[in-house]
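K.L.:
following is a predicted model, sequence given first.
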Amino acid sequence: MTAALIHTDQLPGRTLVVDGEEYLFFSGTSYLGISHNQEFRACLVEGMGRYGTNYSSSRNSNLRLKVFDEAEDALALWTGAEAALTMSSGYMAGQTVVQNFIDSGRFIYAPGAHPALWRSGLDATDANQTFNEWVIRLQQDVPATPEQHIIIVCNSLDPLHAENYTFSWIAGLPEGKQYTIIIDDSHGFGVTGKGGAGCFRRLKEEHPKVRLIVLGSLGKALGIPAGVVLSDKKTVEQLEQSPFFGGASPAVPAYLYAFVHCRKVFADALDKLFFNIKTFESKLEQPARFSFFENYPVFYTPNKQLCPFLLERKIVISSFRYPTPADDPITRIVLSSLHTEDDLECLANHINRLEVVPSRV
């Protein structure tokens, strides 16, 4: 096994078995460990008993399953949105929203915006530009933009370098224009915000004058293979008329049933995740080696030695070249609710023993 590529036929949890050997696993995006949660699995089986393994139809058909409305009402209430719309994936959610506004104004993309929200490959941004540099450029460009409708597309945070974005710049956008802010919160749903509800409630309260659309995948922390769009009721009703919504298969109803009935499961897992984050931080002798922010389970380091060093000690962390195979590896430790205190102590002890040789970021 090498650091570059690992082959296995087992779904990793807190550990990973490769060629009969067990490794501690600190990678992936299953922050709440839902894929291994027995209560969630039992609820999913119950949902499949009601709705089968898939719903092979359009949401616009003359048969309507109540579970879609129940899940969307629950998502709206949880996040503080007027309305929510579920789709089969975060990609479909992104494309449905972007295509809805494609000819209505000027699109401006922040660095790191996911391809699911691109209109075409031309929307790819400079990967070396920081979010703060982009904000400065945005504030310079918008006043000179002739279009009256500005559509700004960005992420809620950077899960690769563990950076939490601020959005105070929205208040400084010049008056006299219409603004639609589209935010991908895929890596925030289930972890950030009040009760893990993501960024919608806070941003809507802070910036009520802009049209806010928060969307993304529910398949990370929440373990639901579906996408969601959160916005005002008028915007969501408009999206329901889109051919992207009506022509695509919907989210699997059994998973939406499990989401509705497993809120305590998510809450308990989030409490455990926060406990694990604080435990790991407390055991690091030099936390400044990492970039991280409060109550988020990702710890980024520019130290390229860390991955092979830990791999020799049967610990797998996240390390891959991004955004292209020619780029330097991005090295991170990703915690989950599944990890035990012994796991975290083992990881921290090895890190504390590693002598750092300066490396270029």
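P.N.:
Perfect, I can see it now. Residues are numbered from 1 along each chain as shown.
K.L.:
from here on, contacts and neighbour counts on C-alpha atoms
P.N.:
Noted.
K.L.:
for this structure, which helix is longest?
P.N.:
helix 263-283 (DSSP state H).
K.L.:
contacts for the helix or strand following it, please.
P.N.:
The helix or strand immediately downstream of helix 263-283 is strand 298-301, counting by DSSP states H and E. With contact meaning CA atoms under 8 Å, 6 or more residues apart in numbering, strand 298-301 is reached by 159-162, 289-292, 330-335.
K.L.:
narrow those to those in strands?
P.N.:
330-334 (DSSP state E).
K.L.:
looking at those, spot the one nearest Thr86.
P.N.:
The closest of those to Thr86 turns out to be Val334 (CA to CA; 27.1 Å).
K.L.:
I'd say that closest one and Ser319 touch.
P.N.:
No - using CA atoms under 8 Å, Val334 makes no contact with Ser319, being 10.6 Å away.
K.L.:
checking Glu345 next. Helix, strand or coil?
P.N.:
helix (DSSP: H, G, I helix; E, B strand; the rest coil).
K.L.:
next one: Gly188 from Arg289, what distance?
P.N.:
As for Gly188, its distance to Arg289 is 23 Å (criterion: CA to CA, to the nearest Å).
K.L.:
of those two, which one has the most company?
P.N.:
Gly188 (26 against 15; other CA atoms under 10 Å).
K.L.:
quick one: the more buried one and Gly196 touch, right?
P.N.:
Yes - judged on CA under 8 Å, Gly188 makes contact with Gly196 at a distance of 7.5 Å.
K.L.:
the structure to be compared is supplied as follows:
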Amino acid sequence: MPFIQLQNELDERATLGLLRSRRTLSSPQSPHIIVDGKPYLAFCSNDYLGLANHPQLIAALQQGAQQWGVGAGAAHLVNGHFDPHHQLEQQLAVFVGKPAALLFSTGYMANLGAVQALVGKGDTVFADKLNHASLNDAMLLSRAEVTRYRHGDVAQLEKQLAQTRSGRKLVITDAVFSMDGDIAPLRELLALCEQYDAWLYADDAHGFGVVGEQGRGSMAHFGIASERIVYMATLGKAAGVSGAFIAAEQVVIDTLVNHAHSYVYTTATPPALSVALSQSLQLIAQGDGLRMHLKKLIAQLRNGLSDLPWQLMPSDTAIQPLLVGDNQLALKLSESLRGRGIWVAAIRPPTVPQGTARLRITLSAAHSAADVDQLIGALHELAQES
């Protein structure tokens, strides 16, 4: 029976400390949640600005549903492209400083569609080894030749680019790496793309809304702009709602409209979501106070955990990974924190490389200094017990 084989594989994952399961929230997303009927202080959401349950976004979504209904009913290229979609795309393009933008249902679908549309057989993709799984899947789907470079290793990437003589060249990278929290050297990557006639595809899922002036993202953080940059950001993290977008030159967007399968062959997102996201974009632009508070929390956490036996990885972003190493120990620490009413996810292979299991601590502007102190105290207690 094939089911026996499946169960054996699941049992093996459990033995290795790699089995995953879901937990059910019975409260809105916030630092203080209820999971399986129990209250927790959570440090595992990507709701970096605390907008997921913001009253202005709730009101905007309600108004959008009242005016536009709850479903798009068709793909964008049939009759599912509404005024709110179009207006939001224009607003997003202006916000990140690109000529045009295109909405996608998720960041995963944006990456799959864009990479597959821009490169194919005879072309080459150059990818950071710690890129998100969606980028890895995208480059395989494209059927382009794939060359991976060591994490952040600009020198190795330059050698690879110099050795590639034909076809289109696409460098793809996370802008803020989702499991490490560090920021890609985008300025240096762009310089290489200009030197070797390549595109730079930047996945800013964890930077948009958080880094850069007014939260305009990683391009703004580095002060870079170029026709060569194809910029992707998600709208379900710092923006607090759902979806994703790609911003680029008009010819790139037109190419995606015609060739990105995950855009062409799927139903459009509900237009009410775009109404809420337009409001979210205003809150992001006005959110310097939120970002300043978040920055203070990051400094507080790093100072408070500097003397633990487990080390925080280098990161100035809201993603603060505590490197543990062993899978079972990471799970044990996560479970012990839950026993103290604190929710922090244990991240294990294959999401991260072997031997680098970690607690992925994520901070939000909705956290208080007291919340962070509670986490710091609990981790020091666990360190003394270990």
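P.N.:
Alright, I've got the coordinates. Predicted, not measured: the structure shown is a model, and the values here were computed from it.
K.L.:
could you get me the TM-score between them?
P.N.:
Here the TM-score for the pair of chains, by TM-score structural alignment, normalised by the length of the first structure, is 0.84; 352 aligned residues with a CA RMSD of 3.3 Å.
K.L.:
still on that earlier bit, which one of the ones in strands among the contacts of strand 298-301 of the first structure is nearest to Asp9 of the first structure?
P.N.:
Using CA to CA, these come closest to Asp9 of the first structure at Val334, 20.8 Å.
K.L.:
can you find the partner of the closest one in the second structure?
P.N.:
For Val334 of the first structure, the aligned position in the second structure is Thr362, judged by TM-score structural alignment.
K.L.:
nearest the geometric middle of the second structure, what residue?
P.N.:
Ala205 (3.3 Å; CA atoms, centre = their mean).
K.L.:
how about the contacts made by that residue?
P.N.:
Ala205 of the second structure makes contacts with 107, 174-176, 232-235, 237, as judged by CA under 8 Å, 6+ apart.
K.L.:
could you say which helix or strand holds the counterpart of it in the first structure?
P.N.:
Aligning on TM-score structural alignment places Ala205 of the second structure opposite Ser186 in the first structure. Using DSSP H and E, Ser186 of the first structure falls within no helix or strand.
K.L.:
same deal with Asn46 of the second structure?
P.N.:
Per DSSP H and E, there is no helix or strand for Asn46 of the second structure.
K.L.:
how close does it sit to Ser166 of the second structure?
P.N.:
Asn46 of the second structure sits 40 Å away from Ser166 of the second structure, going by CA to CA.
K.L.:
between these two, tell me which one has more neighbours.
P.N.:
Per other CA under 10 Å, whichever of Asn46 of the second structure and Ser166 has more neighbours is Asn46, with 22 against 9.
K.L.:
aligned partner of that one in the first structure?
P.N.:
Going residue by residue (TM-score structural alignment), Asn46 of the second structure aligns to Thr29.
K.L.:
and the nearest residue to its match once chain neighbours are set aside, how many neighbours?
P.N.:
Distance criterion CA to CA, 6 or more residues apart in numbering; nearest residue to Thr29 of the first structure, sequence neighbours excluded, is Lys220 at 5.2 Å. Neighbours of Lys220 of the first structure under the rule other CA under 10 Å: 24.
K.L.:
check Gln163 of the second structure too.
P.N.:
8.
K.L.:
gap between whichever residue in the first structure pairs up with it and Arg137 of the first structure?
P.N.:
In the first structure, Gln163 of the second structure lines up with Ala144, judged by TM-score structural alignment. Distance of Ala144 of the first structure to Arg137 of the first structure, computed by CA to CA: 12 Å.
K.L.:
from Lys177 of the first structure, how far off is the match of Gln163 of the second structure?
P.N.:
In terms of CA to CA, Ala144 of the first structure sits 11 Å off from Lys177 of the first structure.
K.L.:
same check, this time on Ser61 of the first structure
P.N.:
Counting by CA to CA - Ser61 of the first structure and Lys177 of the first structure are separated by 38 Å.
K.L.:
show me which of these two is the more surrounded one.
P.N.:
Using other CA under 10 Å as the criterion, Ser61 of the first structure and Lys177 rank with Lys177 on top: 15 against 8.
K.L.:
how close does that one get to Leu239 of the first structure?
P.N.:
In this view, Lys177 of the first structure and Leu239 of the first structure are 22 Å apart by CA to CA.
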